[in-house]
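In: With the sequence up front, the predicted model follows.
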Amino acid sequence: MSEAYASERVHVRAPGKLNLFFEVGGVQEDGYHDVASAYQAVSLYENVWASHSDDFTVTVSGAVDIDGVPADDRNLAVRAARLLAQRIGYRGGVHLDIVKSVPVAGGMGGGSADAAAALVACDALWRADLGTAELHKLAARLGADVPFALMGGTAVGTGRGDQLSPALAKGRFDWVVVPSEEGLSTPEVYAHLDTLRAQHDNGVDARVPEVDPAVLQALRAGDPVALAEHTRNDLQTAALSLRPGLRDVLEIGERAGALAGMVSGSGPTLAFLAGDPESALELQVMLSAAGLKALHVHGPVAGARVVA
């Protein structure tokens, strides 16, 4: 590849996500679960700047609590950059400057968004020009949510969640998200779900997860009321069991006029669906008045993109 530099610094923005529907199958022999998810990328973004360096380094800052975010080779964005360098035979390094807005360990895919942004940024910085399909292959090696952070929009994810098919969503959907001061470990939530299921022996292992067609119909129609009737997250029971206080917040949001409230992904961030932007603003104000941090976001939005 050419050693000529396309730029001295590349800025990429990548969105967080909500799982509008999330069905979890039984645990497999390798310890993972097959899932069926309806993802939507929302307007809460991670920003990553990539600049030339002799080594692979990262700094992390942001408006959210970043105490749990590693600033070394364990960082998923650094792993993404190393993976891309290995793929193209690049012998240099990169410095990544990550500014986070998506809650950490909050079930909104912030780390996955960082990794997607790093792939796009390094691809541009190093003039790799790998193309969308090749970047998606690399993304799938980094984690189930990374391909969707690249893709954005609205999509159905199957398998581990990384087998993506675009889904049509008309108009925009308005959400109010309430982050938690303390994150939840995704592996811990899945393990607790397995424990709860084993106690009830509900036969879930025999089912192949699939997204409820009514969810896809509501998205195609741009109908938040219909979507609210069919949202579902199989991880919610486990997340609420591990963090019982979240139930109170869900009740506050629903009493304040949300069409539906749910745990986002593995939690503990909560997402409340509103009927329109005005209703979302009213809901945000009421949740804030109750002493909660509340953010108004909307979707669908584009995936990881270079910012000019």
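Out: Right, received. Where do you want to start?

In: CA atoms for contacts and neighbours, from now on please.
Out: OK.

In: Do a quick rundown of the strands in the stretch 201-308 of the chain.
Out: Assigned strands in the stretch 201-308 of the chain, in chain order: 232-233, 260-263, 270-274, 295-299, 305-306 (criterion: DSSP state E, counting those that start in this stretch).

In: between those strands, which gets nearest to residue 49?
Out: Nearest to residue 49, of all the strands of the stretch 201-308 of the chain, is strand 305-306, at 9.7 Å by CA to CA.

In: what's near enough to touch residue 66?
Out: Residue 66 is in contact with 60, 100, 104, counting by CA atoms under 8 Å, 6 or more residues apart in numbering.

In: and if you look at residue 297?
Out: Residue 297 is in contact with 42-44, 174-177, counting by CA under 8 Å, 6+ apart.

In: Relative to residue 9, how far out is residue 208?
Out: 45 Å (CA to CA, to the nearest Å).

In: ok, now residue 16?
Out: In terms of CA to CA, residue 16 sits 23 Å off from residue 9.

In: okay, those two: which has more neighbours?
Out: Shown here are residue 16 and residue 9; by other CA atoms under 10 Å, residue 16 has more neighbours (29 against 17).

In: For that one, which residues are in contact?
Out: Listed by CA under 8 Å, 6+ apart, the contact set of residue 16 reads 41-46, 102, 108-110, 113, 149.

In: rerun that using 10 Å as the cut-off
Out: Residue 16 makes contacts with 40-46, 101-103, 107-114, 145, 148-149, 152, 301, 303-304, as judged by CA atoms under 10 Å, 6 or more residues apart in numbering.

In: Included below, for side-by-side comparison, is a second structure:
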Amino acid sequence: MNRFAAPVTVRAAAKINLHLGVGAPREDGFHPLTTVYQAVGLCDDVTAHPDADLTVSVTTTDWVDAAAIPVDGANLAHRAAVLLGRHHDRDLTGRLEVEKAIPVAGGLAGGSADAAAALVALDRLHDLGTSDDALLALAAELGSDVPFALLGGTALGVGRGELVEPVADVGTWWWVIVPSRVGLSTPEVYRHFDRMFPNASPEPPDADQLLSALLTGQPVSLARTLHNDLQEPAIDLRPELGDLIDLGEAEGALRGMVSGSGPSVVFLCESADHARDLAGALMRTGQDVVLVANGAVAGAHVVPSHV
């Protein structure tokens, strides 16, 4: 590696599942999904610096628990580096600095965003020229949400969520996001789904109505079609999430929903002003972290490096 190469910073966004249809588990243990992802303006930055070794360091915002984030081989950004190197038959090195604003274990795919950002950052740092198709294939090996983190925007995901394609979306959507200080295990939520719905169909519910709503650009239309099959098991495990949804809707949200497997809760609003008003109202009820974000935003992309 050229030790004088310039660092590369890549930004990747959190995701919200506008639709998350879950089918009964397949023979391989994975649940078939039909999901519609949207990337929202709550982002992590990953900066790759030239270095003789492969290391990961993490800095966080006030609402992210740094202690919950591994900095060894268990970190998804580190795993992304190893996988990209294996693809090119070499050991990749670099100092990966992760600046996290996406909550951990929050149903917002923060780890997946970091993995996607690391793939792009190290590809650029080492001038590897990895094709988009190859990056997407590597992303799918890392996790179901990582390909979407590369793609961004609004997209339909099938399989276990890793097969993604962009969908038409004419709106600008405003969200209030309320993360939880205590994470919720995605595997446990899926196991609880299986306990609650032992006779679930092998075919997940389709997203046709939601895809049509995206074409209207109308928040009220989108609110009517938001859907999450994991919401009921998440609330059964953490009843306070249901109470939070009721509170946000009572304060004027068009619709509240658990994000993915939770425990973050998201509220769709009519406009930026409506989102800011709702955020203020929720903070006055005692919620200590309330965030406002718009969607859809870009997937993993290079930004000016912090030098």
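Out: That came through, no problem. This structure is a prediction, so every number in the text was calculated from the model and none was measured.

In: now what about the TM-score between them?
Out: In this superposition the chains share a TM-score of 0.95, using TM-score structural alignment, normalised by the length of structure 2; 301 aligned residues with a CA RMSD of 1.3 Å.

In: returning to that earlier point: just send the contacts of residue 297 of structure 1 back as CSV, with neighbour count, distance to residue 121 of structure 1 and secondary structure too.
Out: Formatted as CSV, the contacts of residue 297 of structure 1 follow (neighbours: other CA atoms under 10 Å; distance: CA to CA, whole Å; DSSP: H, G, I helix; E, B strand; the rest coil):
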residue, neighbour count, distance to residue 121 of structure 1, secondary structure
42, 27, 20, strand
43, 19, 19, strand
44, 23, 19, strand
174, 23, 29, strand
175, 32, 28, strand
176, 27, 29, strand
177, 26, 28, strand
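
In: Farthest-apart pair in those, please.
Out: Largest separation among the contacts of residue 297 of structure 1 by CA to CA: 44 and 174, giving 12.1 Å.

In: any residues in contact with both of the two?
Out: Counting by CA under 10 Å, 6+ apart, the contacts common to residue 44 of structure 1 and residue 174 are 296-299.

In: sorry, back to before: which of the contacts of residue 66 of structure 1 remain contacts when I look at structure 2?
Out: Mapping those onto structure 2 (both residues aligned by TM-score structural alignment, their matches' CA atoms under 8 Å) leaves residue 60 still in contact.

In: give the contact list for the alignment partner in structure 2 of residue 220 of structure 1.
Out: In structure 2, residue 220 of structure 1 lines up with residue 215, judged by TM-score structural alignment. Applying CA under 10 Å, 6+ apart to residue 215 of structure 2 gives the contacts 167-171, 221-222.

In: Just the buried ones from the residues you listed, in ChimeraX syntax?
Out: To isolate the buried members of the contacts of residue 215 of structure 2 in ChimeraX, using 16 or more other CA atoms under 10 Å:
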select :167,169,171,221,222
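
In: And residue 267 of structure 2? What does it align with in structure 1?
Out: Per TM-score structural alignment, residue 267 of structure 2 is aligned with residue 272.

In: Check the gap between that match and residue 113 of structure 1 for me.
Out: As judged by CA to CA, residue 272 of structure 1 and residue 113 of structure 1 stand 21 Å apart.

In: Counting neighbours, go ahead and name the busier of those two.
Out: The neighbour comparison of residue 272 of structure 1 against residue 113 (other CA under 10 Å) goes to residue 113, with 33 against 26.

In: Excluding residues flanking it in the chain, which one is nearest residue 114 of structure 1?
Out: Sequence neighbours aside, residue 77 is the residue nearest to residue 114 of structure 1 in space, at 5.4 Å (criterion: CA to CA, 6 or more residues apart in numbering).

In: what residue of structure 2 takes the place of that neighbour?
Out: Using TM-score structural alignment, residue 77 of structure 1 lines up with residue 77 in structure 2.
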